[in-house]
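Q: return atomic coordinates for the entry below.
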Amino acid sequence: MSQKNKLSLSVQYPDPRLKEIILRTNLRRWVQAALFAPAELTIRFVDAEEGRTLNREYRGKDYATNVLTFAYTEDEESEVTQADIILCTDVLQREADEQKKSVQAHTAHLVVHGVLHAQGYDHETDEEATEMEQLEIEILATLGEANPYSA
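A: Okay, the predicted model is just below:
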């Protein structure tokens, strides 16, 4: 996790009002906090319909999810991490309300989560989940964000 890693970041906001709610400067800060290597990333915000379609087509799950990561360089030898991170604004906002968190705090968590996935981290097993959650907690703490897993 270093501020020194080179980052090429593209952000796609389908709704221009999102630019005022979730600032590009914050997205960049959250991404850089979770990077272990240089990266070329796209963060795209989508609605529930597009999120559901992507989740169904690529994961076989017929519902909109909060974050999807399409990593293009998951092998250890890649010098640059390349990925698309898809955030579903409808799900993100609903979860933030349900969890009594700000949209900013929840977005920070999901961005960090997505960036870790882009770098090969996963949570398919309990051991992987524990490792990934601990990393998320540590990274978010450096950003001044609370532990997203505490009640």
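
Q: all contacts plus neighbour counts: C-alpha atoms, from now on.
A: OK.

Q: now do the helices in the chain.
A: 18-21, 24-34, 48-59, 89-98, 103-118, 126-142 (DSSP state H).

Q: what residues does the longest one touch?
A: Read it as helix 126-142. With Cα atoms under 8 Å, 6 or more residues apart in numbering as the test, helix 126-142 has contacts from 1, 33-34, 108-109, 112-113, 116, 121-123, 146-149.

Q: any idea how far it is from the chain center?
A: Centroid separation between helix 126-142 and its chain, computed with Cα atoms, centre = their mean, to the nearest Å, is 13 Å.

Q: run a quick neighbour tally on residue 80.
A: Residue 80: 19 surrounding residues under other Cα atoms under 10 Å.

Q: now do residue 124
A: 8.

Q: same thing with residue 99?
A: Residues near residue 99, counting by other Cα under 10 Å: 12.

Q: which one of the contacts of helix 126-142 sits closest to residue 97?
A: residue 148 (13.5 Å; Cα to Cα).

Q: please provide the structure for the following sequence as well, for comparison with the first:
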Amino acid sequence: MTRGPIRLDVAVGYAIPRKGLPSAVSFRKWSAAALAGRIREADLAIRVVGTKEGRALNRHYRGRDYATNVLSFPAELPDGLPPGVRMPLLGDLVICAPVVAREAREQKKPLAAHYAHLTVHGVLHLLGWDHGDDREAEAMEQLEREILAGLGIDDPYLPGPD
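A: Below you'll find the predicted structure:
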């Protein structure tokens, strides 16, 4: 765990009209909460896209022909960095707005809370967290619950109200 303030640069791009979407300030707040105590400095980019782009990226990078809610692209260099060079680049997130909106409706969850959850989830992936097996999934989900609770957001894994 690192202590002290984080130096964070979050670039947010909107590939679709911004009406009804979270602000860049919100995405930065959610990202900072996920990174707090885990990293001292980070640069990351978040791109909010429509279904067509989300589907194309998921198909190209994951071989799945549908749009998904969030894609994480960690910044990795094949040979690492030269000695003494520091690079705070964490990676990129792509969030598909129509999928997020549909899921929030289906799960009867506030839209902003679902965006917060997916942003935290994606940032944790950029830090190397995964959910490839039950043990990893439970650990990652518990961390997400704790981070979101710190933001005043209910457990995202509980069913929404009926």
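
Q: tell me how the two chains score on TM-score.
A: Once superposed, the chains reach a TM-score of 0.91 (TM-score structural alignment, normalised by the length of the first structure), with 148 aligned residues with a Cα RMSD of 2.0 Å.

Q: among the helices of the first structure, which is nearest residue 81 of the first structure?
A: Nearest of the helices of the first structure (Cα to Cα): helix 103-118, 6.9 Å.

Q: that closest one to helix 24-34, inter-axis angle?
A: Counting by axes from the mean of the first three to the mean of the last three Cα atoms, to 10 degrees, helix 103-118 of the first structure lies at 40 degrees to helix 24-34.

Q: helix 103-118 of the first structure maps to which residues in the second structure?
A: Counting by TM-score structural alignment, helix 103-118 of the first structure lines up with residues 111-126 of the second structure.

Q: re the thing from before, winner for burial among the helices of the first structure?
A: helix 103-118 (a mean of 22; mean count of other Cα atoms under 10 Å).

Q: turn the helices of the first structure into a markdown table, including distance to residue 5 of the first structure.
A: A markdown table is the format used below for these (distance: least, Cα to Cα, whole Å):
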| stretch | distance to residue 5 of the first structure |
| --- | --- |
| helix 18-21 | 24 |
| helix 24-34 | 7 |
| helix 48-59 | 29 |
| helix 89-98 | 27 |
| helix 103-118 | 13 |
| helix 126-142 | 15 |
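
Q: the ones you listed: which one's closest to residue 79 of the first structure?
A: helix 103-118 (12.9 Å).

Q: so what does the closest one touch, helix or strand wise?
A: helix 24-34, strand 67-71, strand 81-88, helix 89-98, helix 126-142 (3 or more Cα pairs under 8 Å, 6 or more residues apart in numbering; DSSP states H and E).

Q: the third one vs the second structure, average offset?
A: Between strand 81-88 of the first structure and the aligned residues of the second structure, the post-superposition mean distance stands at 1.0 Å (mean Cα distance after the TM-score superposition for the first structure).

Q: returning to what we had before: out of the helices of the first structure, flag the one nearest residue 7 of the first structure.
A: Among these, if distance is taken as Cα to Cα, the winner is helix 24-34, at 7.4 Å.

Q: ok, back up a step: please name whichever of the helices of the first structure is nearest to residue 73 of the first structure.
A: Of all the helices of the first structure, helix 103-118 comes closest under Cα to Cα, at 7.7 Å.

Q: now the closest one on the second structure. Mean distance?
A: Helix 103-118 of the first structure sits 0.3 Å off on average (mean Cα distance after the TM-score superposition for the first structure).
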